[in-house]
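Colleague: Starting from these lines, generate the structure:
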Amino acid sequence: MKVALIDYDSGNLHSAEKAFQLMGREVGAEITVTSDPDVAARADRIVLPGDGAFPACRAALGEVDGMADALREAVLNRGVPFMGICVGMQMLADLGHEYRPTEGLGWIGGEVVAIDAPDLKVPHMGWNDLLIDNPHPVLEGVATGDHAYFVHSWQFQVKDPKHRLAHADYGGPITAVVGRDNIVGTQFHPEKSQAVGLRIITNFLHWQV
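Modeller: Sure, this is the predicted structure:
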């Protein structure tokens, strides 16, 4: 199994690479950090991390020649399992509103808006409980009340409720996991979420779409 972690200069990939290497040993996964669209196109699993502002991440992804087309062909046309992490998950949306309206990939309907929690500190940073909304193979063995590690000020509001797989409570529901078809995304960092995050990575590597 070949797993491509997409490198587009929008975040430190070291911890994600190590977590996927650790959990990939069981299935003999070859983990490659890459900015080569040909490598992404040949992968059996694709992971899109992202740290920073939505517009900057979206622009950086677009600046990697051929990458957006390679991802679209692999994920939408061939059904390769895909995971977005943090801003990589937010970019699945139709539109992000951070700083200025910016088009996302449009793979899961919805918009990325500011967290509205006037009585709480923003960014939403640290450990929070997951509340499962819809069962999914990538969440197998993960239960309501399990903890994940979040760092973000903006949240993905999905258009279709069935695409929100889990949320956290932070002055109201905050989307934590999204998914449809062969696509999933986590707002939190699974590579920093200890046993729960490693379980989600393992499930993703075993996921038969």
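Colleague: from here on, contacts and neighbour counts on C-alpha atoms
Modeller: Noted.
Colleague: now for the biggest helix by length in the chain, which elements pack on it?
Modeller: Criterion DSSP state H: the longest helix present in the chain is helix 194-206. In terms of contacts (3 or more CA pairs under 8 Å, 6 or more residues apart in numbering; DSSP states H and E), helix 194-206 is packed against helix 14-24, strand 147-152.
Colleague: here's the other one to compare against:
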Amino acid sequence: MITIVDYGMGNLGSLVNIFRRIGVQARTESDPERIRNATKLILPGVGAFDAAMGRIGDITGLRDVLDRKALVEKIPVLGVCLGMQLLTDGSEEGKRPGLSWISGRAHRFPPGTGLKVPHMGWNSVIPLQENELTTGLGEELRYYFVHSYYVRVDDPASAMLQTSYGLAFDSGICRDNIFGLQFHPEKSHRFGMNILKNFARM
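Modeller: Below you'll find the predicted structure:
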């Protein structure tokens, strides 16, 4: 069973629905004691970086459980949109540290490029490596984005997918059992369903 972490800042219903469409059971859960039983975790996120890390910290025991599942038990973990940014060390958007599961930071798209911020809509994604999440996806990929901050990882080995919007940024990141997607797979039709099927098979 896939557990979607509910800390009050995620697009939970859409994720549950897309998993239902591909025949995979997924549940939302906010109780750290019940999250302890998860075999796969999704960390969603919509909104501001500091507010999200604050919410996670406000739920007694949640941070400890997340760290244990990701770093000790090493179950498959997927961060989506803001959830991907939370996997890193921090963001220019705020002052709170991130989860620091993947070394890197989120940066605001620079002004003066002539491009609208937030980056919103469909964009092409280039696979940089093949792993359990990206296998079989093909080379011509398009996903739906809504974000004002982009991630750059410190270790090139953690860069999984790349997208260009005024500059090249890491639209997918990974480290061992931990994966992040900047785009919304639940809004990306067959492209999103295929990558979520891969996650469900892990």
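Colleague: And the TM-score between them?
Modeller: After superposition, the two chains reach a TM-score (TM-score structural alignment, normalised by the length of structure 2) of 0.95; 201 aligned residues with a CA RMSD of 1.2 Å.
Colleague: ok, back up a step: buried deepest among the helices and strands packed on helix 194-206 of structure 1, which one?
Modeller: Across these, averaging neighbours per residue (mean count of other CA atoms under 10 Å) puts strand 147-152 on top, at a mean of 20.
Colleague: against structure 2, where does that strand fall?
Modeller: Mapped onto structure 2 using TM-score structural alignment, strand 147-152 of structure 1 covers residues 142-147.
Colleague: Which residues does the matching stretch contact?
Modeller: 81, 117-125, 182-185, 187-188, 191-192 (CA atoms under 8 Å, 6 or more residues apart in numbering).
Colleague: about what we covered before: please state the offset of the longest helix of structure 1 from the chain centre?
Modeller: Relative to the chain's own centre, helix 194-206 of structure 1 is displaced by 13 Å; criterion: CA atoms, centre = their mean, to the nearest Å.
Colleague: That helix vs structure 2, average distance?
Modeller: With mean CA distance after the TM-score superposition for structure 1, helix 194-206 of structure 1 departs from structure 2 by a mean of 0.5 Å once superposed.
Colleague: what comes into contact with that helix?
Modeller: The contact list for helix 194-206 of structure 1 (CA under 8 Å, 6+ apart) reads 19-20, 23-24, 27, 45, 81, 83, 137-142, 146-148, 189-191.
Colleague: residues near the closest residue to residue 48 of structure 1 other than its chain neighbours, how many?
Modeller: In space, and not counting its chain neighbours, residue 48 of structure 1 is closest to residue 84: 4.7 Å by CA to CA, 6 or more residues apart in numbering. When neighbours are counted by other CA atoms under 10 Å, residue 84 of structure 1 registers 26.
Colleague: Look up how far residue 11 of structure 2 lies from the aligned residue in structure 2 for residue 84 of structure 1.
Modeller: For residue 84 of structure 1, the aligned residue in structure 2 is residue 79 (criterion: TM-score structural alignment). Residue 79 of structure 2 is 12 Å from residue 11 of structure 2, where distance means CA to CA, to the nearest Å.
Colleague: Need the overlap of contacts for these two.
Modeller: Common neighbours of residue 79 of structure 2 and residue 11 (criterion: CA under 8 Å, 6+ apart): 44-45.
Colleague: and residue 88 of structure 1, that one's in a strand?
Modeller: No: counting by DSSP: H, G, I helix; E, B strand; the rest coil, residue 88 of structure 1 falls outside a strand, being helix.
Colleague: Surely it and residue 53 touch.
Modeller: No: counting by CA atoms under 8 Å, residue 88 of structure 1 sits too far from residue 53 to count as a contact (10.7 Å).
Colleague: what's the counterpart of residue 55 of structure 1 in structure 2?
Modeller: By TM-score structural alignment, residue 55 of structure 1 lines up with residue 50.
Colleague: burial of residue 109 of structure 1, as a residue count?
Modeller: Around residue 109 of structure 1 there are 17 residues (other CA under 10 Å).
Colleague: Let me fix that, I meant to ask about residue 93 of structure 2.
Modeller: Residue 93 of structure 2 has 14 neighbouring residues, counting by other CA under 10 Å.
Colleague: Nearest spatial neighbour of it, chain-adjacent residues omitted?
Modeller: residue 49 (6.5 Å).
Colleague: how near is that neighbour to residue 156 of structure 2?
Modeller: Taking CA to CA as the criterion, residue 49 of structure 2 is separated from residue 156 of structure 2 by 23 Å.
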